[in-house]
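**Student:** Structure, please.
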Amino acid sequence: MSWLSRITSGLKKSAASLTAGLKSAVGLGASLTPEVKEKLEESLLAADVGLPATTALIKALEKAGVPEPLTEENLKQALAPLIAARLPKAQPLELGKKGLTTIMVAGVNGSGKTTTIGKLAAQLSGQGHKVVIAAADTFRAAATQQLQVWAKRADVEIITKPDADPASVAYMAQEHAQKAKATVLLIDTAGRLPNRADLLAELEKIPRVLQKLNPQAPQHTVLVLDGTLGQATLKQVEDFSKATPITGLIVTKLDGSAKAGFLLALAEKFPQLPVHALGFGEQLEDLGPYQAEAFARALLDL
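**Tutor:** This next block holds a predicted model:
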């Protein structure tokens, strides 16, 4: 299955919910009547697009116009570019042309963070990169065990030190990766909730210790978001950003979500944050590049 087909199949739950609403809206009039717009607003809000993005989208639709008589296909085709323009920008994880690129990965427990690191390690290794994983989520033994399985599968090195200070594991891994002439270091961090100030402080500390070895490290700090939570993830972005500068996002579990429209709310609130990749399942091939146009069309079942 091509990656574009995977995006389409992965967004089926969200698309089914949104397109059912669009169908109902079209049944209310032959043009963009107030009743049609009201039903359209309801449908977008139900898809977790959020009120500001929904309002902006309907205004843009009024301005762009929809061919009459109004049909479901006409409405979808008119909405697709407007949705794509309001989604987060797509940006692949850029790796340095030489030397080591350090990527720190954060996220709450259950977000798919550790699995995402494993998939990234396997994919990057498959592309010819020399990858090292740092198991700096020392608060959860299962995270280290999970990463060890992925490291073996990807045939990459993993640095572990159970019960150690997470920042010391990150430092040790950075030092080792530099000496080993690795090209990518992926650092797993403890799954955090905003009410754990001690764990957020650890997240703040890791970049400080890395910068003793390389002032530019980490080159990326990626936050992994659970797509099934919808707009609830906006608070996570806010809270994690207070602890350390987030440079980009990876959104997982979208195949289990009917709330994929929340990416529009995300872009509305954090327009500076790109999305690097999307996750649709547990398999290695279920993580791939995010593309706004493909995402918009899949969301509309086009």
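**Student:** Every contact and neighbour count from this point should use C-alpha atoms.
**Tutor:** Will do.
**Student:** how about the strands in the chain?
**Tutor:** With DSSP state E as the criterion, the chain has strands at 101-106, 131-136, 157-159, 184-189, 220-226, 248-252, 275-279, 287-289.
**Student:** how about this one, so we can line them up?
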Amino acid sequence: MADTMIGVIGGSGLYQIEGLDGAEWTRVDSPWGNPSDQILTGTLDGVKMAFLPRHGRGHVHSPSTVPYRANIDALKRLGVTDVISVSACGSFREDMAPGDFVIVDQFIDRTFAREKSFFGTGCVAHVSVAHPTCPRLGAACAQAAGVAGITVHDGGTYLAMEGPQFSTLAESKMYREVWGADVIGMTNMPEAKLAREAELCYASVAMITDYDSWHPHHGEVDVSQIIATLMGNADKAREMVRRLPALLGAERAPCPHGCDRALDNAVLTAPEARDAALVARLDAVAGRVLG
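**Tutor:** I've put the predicted structure just below:
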């Protein structure tokens, strides 16, 4: 058994988690650059917690400039075992209404301007993301949200777009009607892929703010309306997070779905051919298998 440490990556509108015992903003240095911000650490009901505002306090990073690799690496260095991603999203489904939460279990990645892997020339690895989120962690989030009185949908496909602009009407209709996506956002990729490479359990909680642009009775996305919904969603997210320690516990067994062993057979580069500098940067992410 190992100690549980819950890492929450807060999206738009969620820049702070209240109620942590021994709360302290901590700077974590990463060989992959500076994380989005310092990380708020502490304990909640006896369980270690870490909170990282994805866009930085004051919302300084756009979806394309979020330092995803540094963020995941920094959480792993702190000892985080379970990552809860909380992000604002648009909905492609009438029944997934603004204010509802969706526990995402699949992604369509349409981003193109981001570094998507810790590995590369000199140390090549391929991990499976057939099931990109952790069912155990997603179930805990669904239960916590339900207990908090939030309308929660268990399962959904998240279309990750590059942004920062919202979708055209034609794109919105295609994502909804042809591709079958349920929600749309700009930040869960490559975050989910990197979490898998770092052998971290990852759950994605999409907080719906709008109906994107497909809905005939809601018109195009309006930022002022989104911000109003964001504030209510952020309060709901805090209520959900407060209930997670009791569900996950202070001690943690190996992930039954193998998230924490994702690199077991992933590295292809022979030991003698590995780039020493890259291997050194991978010390937190892949030290378990690289030695």
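**Student:** Mind checking how well the two chains overlap by TM-score?
**Tutor:** Scored against TM-score structural alignment, normalised by the length of structure 2, the superposed chains reach a TM-score of 0.30; 127 aligned residues with a CA RMSD of 5.1 Å.
**Student:** Take the strands of structure 1 and write them to a markdown table, including distance to A122 of structure 1 and mean neighbour count.
**Tutor:** Shown next, in a markdown table, are the strands of structure 1 (distance: least, CA to CA, whole Å; neighbours: other CA atoms under 10 Å):
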| stretch | distance to A122 of structure 1 | mean neighbour count |
| --- | --- | --- |
| strand 101-106 | 15 | 25 |
| strand 131-136 | 9 | 28 |
| strand 157-159 | 11 | 19 |
| strand 184-189 | 11 | 27 |
| strand 220-226 | 17 | 24 |
| strand 248-252 | 16 | 25 |
| strand 275-279 | 14 | 25 |
| strand 287-289 | 11 | 21 |
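**Student:** possible to save these as JSON lines with distance to K235 of structure 1?
**Tutor:** As requested, the strands of structure 1 are arranged in JSON lines below (distance: least, CA to CA, whole Å):
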{"stretch": "strand 101-106", "distance to K235 of structure 1": "14"}
{"stretch": "strand 131-136", "distance to K235 of structure 1": "24"}
{"stretch": "strand 157-159", "distance to K235 of structure 1": "31"}
{"stretch": "strand 184-189", "distance to K235 of structure 1": "19"}
{"stretch": "strand 220-226", "distance to K235 of structure 1": "11"}
{"stretch": "strand 248-252", "distance to K235 of structure 1": "14"}
{"stretch": "strand 275-279", "distance to K235 of structure 1": "17"}
{"stretch": "strand 287-289", "distance to K235 of structure 1": "24"}
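**Student:** Quick one: closest of the ones you listed to T55 of structure 1.
**Tutor:** Closest of the strands of structure 1 to T55 of structure 1 is strand 275-279, at 22.8 Å (criterion: CA to CA).
**Student:** by contact count, what packs against the closest one?
**Tutor:** strand 248-252, strand 287-289 (3 or more CA pairs under 8 Å, 6 or more residues apart in numbering; DSSP states H and E).
**Student:** okay, the angle between that strand and strand 220-226?
**Tutor:** 40 degrees (axes from the mean of the first three to the mean of the last three CA atoms, to 10 degrees).
**Student:** what's the angle from strand 275-279 of structure 1 to strand 248-252?
**Tutor:** Angle, strand 275-279 of structure 1 to strand 248-252, by the same axes, to 10 degrees: 10 degrees.
**Student:** tell me which element H153 of structure 2 falls in.
**Tutor:** strand 152-154 (DSSP states H and E).
**Student:** After that strand, heading C-terminal, what element do we hit next?
**Tutor:** strand 157-160.
**Student:** How many neighbouring residues does the nearest residue to L51 of structure 1 once chain neighbours are set aside have?
**Tutor:** Counting by CA to CA, 6 or more residues apart in numbering, L51 of structure 1 lies nearest to L45, which is 6.7 Å off, once chain neighbours are set aside. Neighbours of L45 of structure 1 under the rule other CA atoms under 10 Å: 20.
**Student:** residue ranges of the helices in the stretch 1-150 of structure 1, please?
**Tutor:** Ranges of helices in the stretch 1-150 of structure 1, per DSSP state H, counting those that start in this stretch, are 3-10, 12-26, 34-46, 51-64, 72-86, 113-126, 141-154.
**Student:** T101 of structure 1: which of the ones you listed is closest?
**Tutor:** Set against T101 of structure 1 and scored by CA to CA, the helices of the stretch 1-150 of structure 1 come closest in helix 113-126, at 11.8 Å.
**Student:** any idea of the angle that closest one forms with strand 220-226?
**Tutor:** Using the same axes, to 10 degrees: helix 113-126 of structure 1 against strand 220-226 is 130 degrees.
**Student:** what helices or strands is helix 113-126 of structure 1 leaning on?
**Tutor:** Right, helix 113-126 of structure 1 is packed against strand 101-106, strand 131-136, helix 141-154, strand 184-189 by 3+ CA pairs under 8 Å, 6+ apart.
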